[in-house]
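Student: predicted model, plus sequence, below.
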Amino acid sequence: MRLLTPEDFEPWVGKKVRLNTVPAPVEITLARIERRPVLRGLPDHREPFSLFFEAPANVVLMDTTYEFDCGKGGPHEICIAQLQPSADKRHYQAAFS
């Protein structure tokens, strides 16, 4: 199994991605990718990164794994966690290490 990398998601920054949710799919926007340095002494590990998503305030998602359709190579099973919402949006993060 090939591990996902930040490059897999770069074409989708600023675009909506579809999540397979019940009772109907929802779309959220991939707002940005945050890269973190590889730990020293671990050259065979992938570059750690996080995906940050935004959604309308009425899109409430649980902290769990969803099937994301990001197009190329997908769908991907990605675990997200909700961050502090803002006045008009909800924010979610997926961390890859």
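Tutor: Cool, got the structure.
Student: can we go C-alpha only for contacts and neighbour counts from here?
Tutor: Noted.
Student: am I right that residue 8 sits in a helix?
Tutor: Yes. Under DSSP: H, G, I helix; E, B strand; the rest coil, residue 8 sits within a helix.
Student: run a quick neighbour tally on it.
Tutor: For residue 8, the neighbour count with other C-alpha atoms under 10 Å is 14.
Student: same check on residue 35?
Tutor: By the criterion of other C-alpha under 10 Å, residue 35 has 15 neighbours.
Student: just checking, it touches residue 50?
Tutor: Yes. Counting by C-alpha atoms under 8 Å, residue 35 does reach residue 50; the two are 6.6 Å apart.
Student: what's the closest non-adjacent residue to residue 20?
Tutor: What sits nearest to residue 20 in space, not counting adjacent residues and going by C-alpha to C-alpha, 6 or more residues apart in numbering, is residue 67, at 5.3 Å.
Student: got another, please set it beside the one above:
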Amino acid sequence: MAAFAAAGAADPALAGEVAALAEQAGAQLTRLRAAAPGSPTSTAAPSGGAPPAPETRAWLRGQVAAAAASHAAACIGQSGARAALLGSIAAGLAGQDGRLA
């Protein structure tokens, strides 16, 4: 979520383009928090913030790809519904990565 906010602040036109993706990421984060109450889920801004336009899209895509990989890796240490949720979120983020290409 922080990456979408930082990218939107750096490039307002991009913010409009990716509003649906940001909304989807927010919904996924809400489901993840509900599935693992008390677990840390960071929404802190990425270090260094977003670069200025036109590099912002590429930067955001990198952030989304990294989040997808992180969620996929986290599946390995989980089981049941939590693993399924993490896998689903990883797949959704991978799809967002493709849409940002």
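Tutor: Nice, thanks for sending it over. Since the structure is predicted, the reported quantities are computational estimates derived from the model, not experimental observations.
Student: next, the TM-score between them, please.
Tutor: After superposition, the two chains reach a TM-score of 0.25 (TM-score structural alignment, normalised by the length of the first structure), with 52 aligned residues with a C-alpha RMSD of 5.1 Å.
Student: what sits against the residue nearest to residue 20 of the first structure?
Tutor: 19-20, 75-78 (C-alpha atoms under 8 Å, 6 or more residues apart in numbering).
Student: buried ones among these?
Tutor: For the contacts of residue 67 of the first structure, a burial check counting by 16 or more other C-alpha atoms under 10 Å picks out 19, 76, 78.
Student: go through the residues you listed and flag which are in helices.
Tutor: Taking DSSP state H, every one of these sits outside helices.
Student: returning to that earlier point: residue 29 of the first structure: which of the contacts of residue 67 of the first structure is nearest?
Tutor: Nearest to residue 29 of the first structure, judged by C-alpha to C-alpha, of the contacts of residue 67 of the first structure is residue 19 at 10.6 Å.
Student: for the helix or strand residue 93 of the first structure falls within, list every residue counted as buried.
Tutor: For residue 93 of the first structure, the element it lies in under DSSP states H and E is strand 89-96. Neighbour-count burial for strand 89-96 of the first structure flags 90-96 (criterion: 16+ other C-alpha under 10 Å).
Student: ok, those residues vs residue 7 of the first structure, which is closest?
Tutor: Using C-alpha to C-alpha, those come closest to residue 7 of the first structure at residue 96, 12.7 Å.
Student: out of the buried residues of strand 89-96 of the first structure, which comes closest to residue 6 of the first structure?
Tutor: Nearest member of the buried residues of strand 89-96 of the first structure to residue 6 of the first structure, counting by C-alpha to C-alpha, is residue 96, at 9.1 Å.
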